[in-house]
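# model the following, please.
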Amino acid sequence: MSKFGDLGNFLVLCILLGIASSSHGQLQLNFYAKSCPQAEKIIQDYVQKQIPNAPSLAAALLRLHFHDCFVRGCDGSVLLNFTSSTKNQTEKVAVPNQTLRGFSFIDGVKKALEAECPGVVSCADIVALVARDSVVVTGGPYWKVPTGRRDGRISNASEALANIPPPTSNFSSLQTSFASKGLDLKDLVLLSGAHTIGVSHCPSFSSRLYNFTGVWGKKDPSLDTEYASNLKMKKCKSINDNTTIVEMDPGSSSKFDLSYFQLVLKRKGLFQSDAALTTSATTKSFINELVKGSLKQFYAEFGVAMEKMGKIEVKTGSAGEIRKHCAAVNT
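Below is the predicted model:
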């Protein structure tokens, strides 16, 4: 190829990178200052009124944000309902999302916003702001949430299954998954810290108790023996238990603190993905630094990671749409 061809390709690449970076840069703090000045206050007021009555929803809404961003970016695609076509089941029905909660909460926020300024605030922004505000209300960290996301029109169950890292992930798969979203190993550790609040269902980890690596009766050697026995005797008494819920951070699951990381170092992380964080010298070092540091520092660093995650592959400008109803694309 001639040098002019190389130059042309280089210019095209620069233009494409410019488009990508400008799209990313269109998120801004107080995006709705003119179009819907009360938007963020309406969301905050709704959260402050509802979450104290159901504090466990804070963890669920934070998880909803994570699952949204890891599939097609933070575009509200996880909110779209099951369609009649079996060829296009939405993200909601994918295995990783079958235990998601908070959809009706998002709908309630959207209804309040539509009453104030119809067709202005995206469902994707609602998910991002609600995640932050609900964590703050329960005493957790605050982080900046630039807005201006637009809603996607595509939602595929197969993509959710392929992109959301399962709780059985090893370190290599976690590193690959996060790197594909522009997140590094420090982000991986910090975002895993969200496991300090909330609960999980037995199927997410019961193989560690009963048939690790497919061998019946074998326990995951990376799981503390006493903790494993306690889970089997008092919680997940059968590998077929699909209903029992277990605290991800036992004894501290309602507090956004450093307890989760302390437990991980003691081999008491609930998931294989938690234990995986100690198999890398780099991530284990990050955990040790957090445990030795202050809660204030953890909050600050967690906030930076959350802001970074909230910018994954966002749709801005004229991309996507502003849905009238979060569970359905506009007709």
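# C-alpha only now, for contacts and for neighbours.
Noted.
# max-length helix in this structure?
helix 3-25 (DSSP state H).
# in it, what's buried?
Within helix 3-25, the residues scored as buried using 16 or more other Cα atoms under 10 Å are S23, H24.
# give me the distance from that helix to the chain's centre.
Remark: helix 3-25 is offset 31 Å from the chain centroid, using Cα atoms, centre = their mean, to the nearest Å.
# following that helix, which helix or strand shows up next?
As assigned by DSSP states H and E, the chain's next helix or strand after helix 3-25 is helix 39-50.
# give the buried residues for that following helix.
A39, E40, I42, I43, Q44, Y46, V47, Q48.
# now the spatially most central residue of the chain, what's its secondary structure?
The residue lying closest to the centre of the chain (Cα atoms, centre = their mean) is F66, at 1.3 Å. Secondary structure assignment for F66 (DSSP: H, G, I helix; E, B strand; the rest coil): helix.
# any idea how far N240 is from it?
Distance, F66 to N240, using Cα to Cα, to the nearest Å: 27 Å.
# for L16, same thing?
50 Å.
# contact partners of the longest helix of the chain?
Helix 3-25 is contacted from outside by K311, E313, V314, K315, T316, G317, using Cα atoms under 8 Å, 6 or more residues apart in numbering.
# mark which of those are buried, thanks.
Using 16+ other Cα under 10 Å, the buried members of the contacts of helix 3-25 are K311, E313, V314, K315, T316.
# please generate a structure for the following sequence too, so the two can be compared:
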Amino acid sequence: MKSMSFCFVVVVFLALAEISRCELRLGFYADSCPEAESVVQFTVAQAVATNPGIAAGLLRLHFHDCFVRGCDGSVLIDSTGNNKAEKDAIPNFGLRGFEVIDNAKARLEDRCPGTVSCADILTYAARDAVSQVGGPRWDVLGGRRDGTVSRADQVGANLPSPLFNVDQLTKSFVRKGMTQEEMITLSGAHTIGIAHCLSFVNRLYNFSTTSVQDPDLDPNMARLLKSLCPKGSDFLDPKSKSIALDPLSPNLFDNGYYTSLSLRRSILTSDQILFADLDTRDSVEDKQANEAVWRFKFVNAMVKMSTIGVLSGNQGRIRTNCRVVS
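Just a heads-up that it's a prediction; the model follows:
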């Protein structure tokens, strides 16, 4: 497995200054495919207009790609008879947005065959998805190349679990070169999106040896979640119920997520623990009180995350079909 080294990037007053060894740069396709970013933006805008929830799907897809083997588009590869791919691992249950990437890729292959990587399309799409639901928009470096390996058995050890405590979450991010503060900042992405029963049922039944139900979960929210996910249900059923991660504003990219934490109405253990743990509560309260600062930090963290373990130059390849190692 290749190194999870970073192409370090700094953001100063919203201007990007590249200080990396990698061959990522702004306007990477300016000559080879000038419409690359606009095509992705148009495709994402169409998808979000039809289904606002797909914005969260694309953002999650990008995160899950970058944390397993780096931002190389490997999460997009389909399983075969000989290989179970990342997308079919249990921690990737409920991933969505693949068809949006497919559509953008098809349009770009028509215009610029074999030029724009799936990894870059996914990175652009995540940025565009956030801006389509009221979030910030930022410049994205291009030049990622596509990976050729996608293995389900590498997912669990790399993705932070919704059951993690603060120490486990922090270590999971540090292993990728990111800080605890960046972890708390990026967790704010849960201001949009949904969670399936599988992700939070641990808080409802047999939570611990001393408590059947998570004491940090608001009782009214617990009753709602139990009604959606009755004990004994098949929580791996793709048709299982889901609920908005931020019930206050589920399709608006704002800092309502942090308010939900303070009200003990957050859905996931790994979210609520950020408020319950005194080591991280101050950071949560800062982001709840100052949305502009959180947005600025979010942009910085997203730019940094998008350079985890990238392939560039002569590494990897440009896949013509994002679902296939071609």
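# for the aligned residue in the second structure for the residue nearest to the centre of the first structure, list the residues it contacts.
In the second structure, F66 of the first structure lines up with F63, judged by TM-score structural alignment. By Cα under 8 Å, 6+ apart, the contact list for F63 of the second structure reads M305.
# again, but for the one 4 residues further on
Residues near F67 of the second structure by Cα under 8 Å, 6+ apart: N158, L159, K176, I308.
# neighbours of the last one, how many?
So the one you mean is I308 of the second structure. 25 (other Cα atoms under 10 Å).
# what do you get for the first one?
Taking other Cα under 10 Å as the neighbour definition, N158 of the second structure ends up with a count of 18.
# and for the second one?
In terms of burial, L159 of the second structure registers 19 neighbours under the definition other Cα under 10 Å.
# so it: helix, strand or coil?
Under three-state DSSP, L159 of the second structure comes out as coil.
# for G142 of the second structure, grab the count of nearby residues.
24.
# and if you look at N51 of the second structure?
Neighbours of N51 of the second structure under the rule other Cα under 10 Å: 11.
# which residue in the second structure lines up with L113 of the first structure?
Using TM-score structural alignment, L113 of the first structure sits opposite L108 in the second structure.
# mean deviation of the host helix or strand of D279 of the second structure from the first structure?
Per DSSP H and E: D279 of the second structure is located in helix 278-289. For helix 278-289 of the second structure, the mean deviation from the first structure after alignment is 1.7 Å (mean Cα distance after the TM-score superposition for the first structure).
# list the buried ones in that helix?
T280, R281, S283, V284, K287, Q288.
# same check on stretch 169-189 of the first structure?
Within stretch 169-189 of the first structure, the residues scored as buried using 16+ other Cα under 10 Å are 169-171, 174-175, 177-178, 181, 183, 185-189.
# can you tell me what sits against that stretch?
Contacts for stretch 169-189 of the first structure (Cα under 8 Å, 6+ apart): 70, 163-165, 272-273, 276-277, 279-280, 282-283, 286-287, 305, 308-309, 312-313.
# one more time with 7 Å, if that's ok
With contact meaning Cα atoms under 7 Å, 6 or more residues apart in numbering, stretch 169-189 of the first structure is reached by P165, Q272, S273, A276, L277, T279, T283, F286, A305, I312.
# do the same with stretch 95-102 of the second structure
So stretch 95-102 of the second structure is contacted by T43, V44, A47, I54, G57, L58, L61, L76, I121, L122, C322 (Cα under 7 Å, 6+ apart).
# now these as a markdown table including distance to H190 of the second structure?
Shown next, in a markdown table, are those (distance: Cα to Cα, whole Å):
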| residue | distance to H190 of the second structure |
| --- | --- |
| T43 | 23 |
| V44 | 19 |
| A47 | 19 |
| I54 | 13 |
| G57 | 11 |
| L58 | 12 |
| L61 | 13 |
| L76 | 21 |
| I121 | 22 |
| L122 | 18 |
| C322 | 26 |
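# what's the closest of these to L261 of the second structure?
Of all the contacts of stretch 95-102 of the second structure, G57 has the smallest distance to L261 of the second structure: 21.5 Å, by Cα to Cα.
# state the distance from P160 of the second structure to A85 of the second structure.
The gap separating P160 of the second structure from A85 of the second structure is 18 Å, by Cα to Cα.
# same question, N220 of the second structure
Counting by Cα to Cα, the separation of N220 of the second structure from A85 of the second structure is 39 Å.
# same question, G143 of the second structure
Applying Cα to Cα to G143 of the second structure and A85 of the second structure gives a distance of 24 Å.
# in which helix or strand does the alignment partner in the first structure of R223 of the second structure reside?
Counting by TM-score structural alignment, R223 of the second structure lines up with S229 in the first structure. For S229 of the first structure, the host element (DSSP H and E) is helix 225-230.
# and if you look at I243 of the second structure?
With DSSP H and E as the test, I243 of the second structure turns up in strand 242-244.
# next: L16 of the second structure.
L16 of the second structure belongs to strand 15-18 when assigned by DSSP H and E.
# centre of the chain to that strand, how far?
The answer for strand 15-18 of the second structure is 22 Å, by Cα atoms, centre = their mean.
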